Structure formats: C-alpha cells, structure tokens
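K.L.:
got a sequence here, can you model it:
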Amino acid sequence: MTGLFPRPRAVVAPGAVHVPEWLTVERQRELVAVCREWARGPVPLRHTALPGGGVMSVRTVCVGWHWQPYRYARTADDVNGARVAAFPDWLAELGREAVAAAYGEEGPAAYAPDAALVNFYDGSAHMGMHQDKEERSGAPVVSLSIGDSCVFRFGNPERRGKPYTDVELASGDLFVFGGPSRYAFHGVPRVRPGTAGPATGLSRGRLNITLRETGLGGDGRQRRSREFPNSRR
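P.N.:
Next up, the predicted model:
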C-alpha cells in the first residue's frame, strides 16, 4: 500500500481500468532489472526524434518491435540499425494476467502482446496527449508503472482536449485501456519527483512499460517461460 488508505480499483472510462498496486515490490524489482538490460542494447535507451524536428523528453527502449514515429519495424533504423531485443513469452503472460485483472471474464480470451515500449521519465519529463494507433490490432494496451508517481491524463477518442480525467499512477499500478477507449488520447503532464520507493530498485524517475499487440505477425519471441529472468539467477 502506497499511502495510509488503500486505493480502489476504478473504471475511468468504458474499457479503461486502473488497478492500483497490482505489481508486487518483488515483480517491480525484477522488471527494473530486466529493463536496465534492455536499455543497454542491442538498441540503447534514447530520446526519440520526431518528424517535425522535436525530441521527446522521455527516453525509450523498445522490445519485440521498434517504434519509430509513426510506424513499427524490427530494426531501429533511426538509432543504430540493430534488430531490437526479442519479446519474451514471460512478458506476454504478464500482459494476459494484467488484462484478466482489469477485465475479468469480459476480457479478450487470447491477448497476445508482441511489442513493449519502455519509457523512462526523469523529474522534468512529460508526454503530450496522443493516441496509440500505429497497431493493426485493436487489442487493449497494458501500462505498468514503477518508481515516481505521475499525473496520467486520460481523455477521449475524438480530440486532445477535454473531457479528460487525471489519474494518479503510483509505483506498481496497472492501467489497461481497450474497447471504446482503445484510441483515447492520453498523456503524462507531470511526474512527481521524490515519490519513488527504493525497494523497487529505482530510486528516482518513473519507468513505464506499455504492452501492445501490433497485429503485424512475425516470430520475434523467446522460449516460453512462466518465470521472470531474474528469478532464475
């Protein structure tokens, strides 16, 4: 529990569900460790350059498929040309557990994420309102938060502005959006520095892992495993 009182599960919009404290501290620690491995390469953590000349304030590393505005590829042609790390089956299983936690029996029966965008926010980083719409699949997006809390602004599918709802996402929180909210605009106007718990292995900043089902096919998966890599060491 991150505060004095437990935070309840909330349906923020149709198909958009916030599940506080879903990740245990142990799982958060394992995810931080494996994200650090991904950040070292084969494609390193970087600030993404936008087509208009701007540079995103968050730093990103991709797994399974490389996201480059505004398309997916197996190789990071805008960074170093290397093929991105393969998407592990244990991460797909974690995504299915997340969808089940959010939707229960009403969720999709065969959620099969094959791409992860790992974003690191320092104290000044933010994310403007945007839609996740490069995927050919309309399957839900799974978002996992570790480290500093943030204000997550969840809007509507029609426009970047109001109506929207500001949600406090803390370390260990799960947010899933699909169905009528799959293409809702969303962003992170600010991070709350100094709110990270050192037990997760991330003493500062916010780590956000978003899982997507691209619908692009391909074989970029590792051997099936129910364990986190660090649990076997």
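
K.L.:
from now on I want contacts and neighbour counts done on CA atoms only, so please keep to that.
P.N.:
OK.

K.L.:
now the nearest residue in space to residue 111 that is not next to it in sequence: which helix or strand?
P.N.:
Among residues not flanking residue 111 along the chain, residue 96 sits closest, at 5.8 Å (C-alpha to C-alpha, 6 or more residues apart in numbering). According to DSSP states H and E, residue 96 maps onto helix 89-103.

K.L.:
go ahead and confirm the residue nearest to residue 111 touches residue 107.
P.N.:
No - counting by C-alpha atoms under 8 Å, residue 96 does not reach residue 107; the two are 9.4 Å apart.

K.L.:
and the closest residue to residue 214 other than its chain neighbours, what is it in contact with?
P.N.:
In space, residue 214 comes closest to residue 135 once its chain neighbours are excluded; the distance is 4.4 Å by C-alpha to C-alpha, 6+ apart. Neighbouring residues of residue 135 by C-alpha atoms under 8 Å, 6 or more residues apart in numbering: 212, 213, 214, 215, 216.

K.L.:
how close does residue 135 get to residue 87?
P.N.:
Counting by C-alpha to C-alpha, to the nearest Å, the separation of residue 135 from residue 87 is 16 Å.

K.L.:
and if you look at residue 95?
P.N.:
Noted for residue 95: a distance of 12 Å to residue 87, by C-alpha to C-alpha.

K.L.:
in the strand of greatest length in the chain, what counts as buried?
P.N.:
Longest strand in the chain by number of residues, with DSSP state E as the criterion: strand 55-63. Buried residues in strand 55-63, counted by 16 or more other C-alpha atoms under 10 Å: 56, 57, 58, 59, 60, 61, 62, 63.

K.L.:
one more, please, to line up against the first structure:
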Amino acid sequence: MTPDLFPETVGDLALGDGAMVLRGFALAIDADLLAAIDQVTAAAPFRHLVTPGGLRMSVAMTNCGTVGWVSDRRGYRYDPVDPDSGRPWPAMPALFAGLAARAAQAAGYAGFAPDACLINRYAPGTRLTLHQDRDERDYMAPIVSVSLGLPATFLFGGGERRDRPRRVPLAHGDVVVWGGPTRLAFHGVAPLAEGLHPLTGRLRLNLTFRRAR
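P.N.:
Sure thing, here's the model as predicted:
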C-alpha cells in the first residue's frame, strides 16, 4: 500500500498532552455555522482591533456570548459590551455552544460551556502571531477552535515563546481542542495563502470558544 503523502491531514491528530485536532468535526453543519456568523456580524460587524502598543491587528474580529474579547490602548480584556456599539454582544447561537461542547467532550473535556466566542476573519496574507490565551479568569476549561473556509497552517508550540511550534495543516471543518497541560501553549496562524473556497471565497473564518468568567 502506498503511504499517505500527507498523514497529518487524515484522521484525528494528537498535538500533545490534552490537545487534539478533530478532522472534519464541523463539516456536517458548516453552512449553518456560516449563516449564524452572518447573523452575529450583522449586529456586531468585524473590526480591526488595536494592540496596547498601538498596532492595528491584521485579523478582523468580532464576538458573541455574554462577554467578548477586546483590545485597545488600555490592554487586553473581556467586556460584556461591544465598544463600537455600546450594546451587549450578540447572544451566542445555540448551534455554536453545542458544537463547542461536543468537540470538547470528544477531546476528553466533558461539560464545557463557553461564555465567549471570538470570531476571526482572515484574508490572504493575514497571520496571527504566537500568543497564549491567558485573559480568562482560570485555565480549567479548554479552548475550542473551529476552522471554516480556506485552509490554514496552525502553529502549536510549547509553554515558552521560544519553543519551536509544530506546523499543523487545518482544513474547512476541522476543530482543534487544547487544555490541561497544554492550555497555555503558544499558538498562532501562519500567513494565509491565496485561494478560493466555495463557501467563503477568499476568506478563512475561525470560531474560538472560551470560558472567560
């Protein structure tokens, strides 16, 4: 038998202790997820946040849930109010919360109930630098990340920024879950390559579910 030329794109993949890629886990509801994203962004449009140092982020972002992740000159934080509208963030669709809970359970984290969903929009050339998700009040709950649209290279490192990250190809419908010993792993996304997806066009959309409070 001819060996698979791209073994990391076939079947679920363990990334480390407590971290897993669930291949195609969201495919069955992809169109519904995209429709729900459209509803969220109609109420809370994508925007490019500014870092505390004054740099404009290349990834466009918005949120849904009881709190949303924001960044500005005052720092990184969760806020129940959309600073652009002055209104609460749109409620998290039940479809989102259900998917996040099922994916977390499949990766070994039963009972996950996210209260925040950060929605990222990537265009070709956009990247996300290595960082830790550490603005949550505790780190007991996992992170659940859903990929939609153009394929991307996920960078998954260790507990120190200097640790060389693993390069993991992600396709439309893949879900990454990490927690426990890898909850504070540095991670990011390599610059998005040009492409055209039948559902999202020249874009990649990512849903990141967290228990912030």
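
K.L.:
TM-score them against each other, please.
P.N.:
Here the TM-score for the pair of chains, by TM-score structural alignment, normalised by the length of the second structure, is 0.89; 202 aligned residues with a C-alpha RMSD of 1.8 Å.

K.L.:
thinking again about what came up before, and the helix holding residue 96 of the first structure, how far out from the chain's middle?
P.N.:
Helix 89-103 of the first structure sits 12 Å away from the centroid of its parent chain (C-alpha atoms, centre = their mean, to the nearest Å).

K.L.:
now do stretch 28-41 of the second structure
P.N.:
In terms of C-alpha atoms, centre = their mean, the centre of stretch 28-41 of the second structure is found 15 Å from the chain centre.

K.L.:
how about stretch 71-84 of the first structure?
P.N.:
Distance of stretch 71-84 of the first structure from its chain centroid, counting by C-alpha atoms, centre = their mean, is 19 Å.

K.L.:
now do stretch 27-46 of the first structure
P.N.:
Averaged C-alpha coordinates place stretch 27-46 of the first structure at 13 Å from its chain's average position (C-alpha atoms, centre = their mean).

K.L.:
next: stretch 176-184 of the second structure.
P.N.:
Centroid separation between stretch 176-184 of the second structure and its chain, computed with C-alpha atoms, centre = their mean, is 13 Å.

K.L.:
what's the answer for stretch 39-50 of the first structure, then?
P.N.:
15 Å.

K.L.:
could you work out the end-to-end span of it for me?
P.N.:
Stretch 39-50 of the first structure has its terminal residues 20 Å apart, counting by C-alpha to C-alpha.

K.L.:
could you do stretch 98-114 of the second structure as well?
P.N.:
End-to-end span of stretch 98-114 of the second structure (C-alpha to C-alpha): 10 Å.

K.L.:
what does stretch 45-63 of the second structure give?
P.N.:
Distance across stretch 45-63 of the second structure, first residue to last, is 9 Å (C-alpha to C-alpha).

K.L.:
residues making contact with that stretch?
P.N.:
Counting by C-alpha under 8 Å, 6+ apart, 40-41, 44, 68-76, 89-90, 116-123, 126-128 sit against stretch 45-63 of the second structure.

K.L.:
relative to the first structure, which residues correspond to that stretch?
P.N.:
Stretch 45-63 of the second structure lines up with residues 44-62 of the first structure when matched by TM-score structural alignment.

K.L.:
about what we covered before: farthest pair within the buried residues of strand 55-63 of the first structure?
P.N.:
Distances among those were taken as C-alpha to C-alpha; the most separated pair is 57 and 63, at 19.6 Å.

K.L.:
which SSE is the equivalent of residue 11 of the first structure over in the second structure in?
P.N.:
Here residue 11 of the first structure is matched to residue 14 in the second structure, going by TM-score structural alignment. According to DSSP H and E, residue 14 of the second structure maps onto strand 13-16.

K.L.:
check the mean deviation of the next helix-or-strand element following that strand from the first structure.
P.N.:
Downstream of strand 13-16 of the second structure, the first helix or strand assigned by DSSP H and E is strand 19-22. Its aligned residues in the first structure lie a mean 0.9 Å from strand 19-22 of the second structure after superposition (mean C-alpha distance after the TM-score superposition for the first structure).

K.L.:
hmm, back to that, can you pull the buried residues of the helix holding residue 96 of the first structure?
P.N.:
Of the residues in helix 89-103 of the first structure, 89-96, 98-103 count as buried by neighbour count, 16+ other C-alpha under 10 Å.

K.L.:
those residues: which two are farthest apart?
P.N.:
Using C-alpha to C-alpha, the buried residues of helix 89-103 of the first structure span at most 21.1 Å, a distance reached by 89 and 103.

K.L.:
in the second structure, mark out all the helices, start to finish.
P.N.:
Secondary structure of the second structure, counting by DSSP state H: helices at 30-43, 94-106.

K.L.:
tell me which of these lies nearest to residue 142 of the second structure.
P.N.:
Nearest to residue 142 of the second structure among these is helix 94-106; the distance by C-alpha to C-alpha comes to 7.2 Å.

K.L.:
helices and strands around that closest one, which ones?
P.N.:
Other helices and strands packing on helix 94-106 of the second structure, by 3 or more C-alpha pairs under 8 Å, 6 or more residues apart in numbering; DSSP states H and E, are strand 143-149, strand 175-178.
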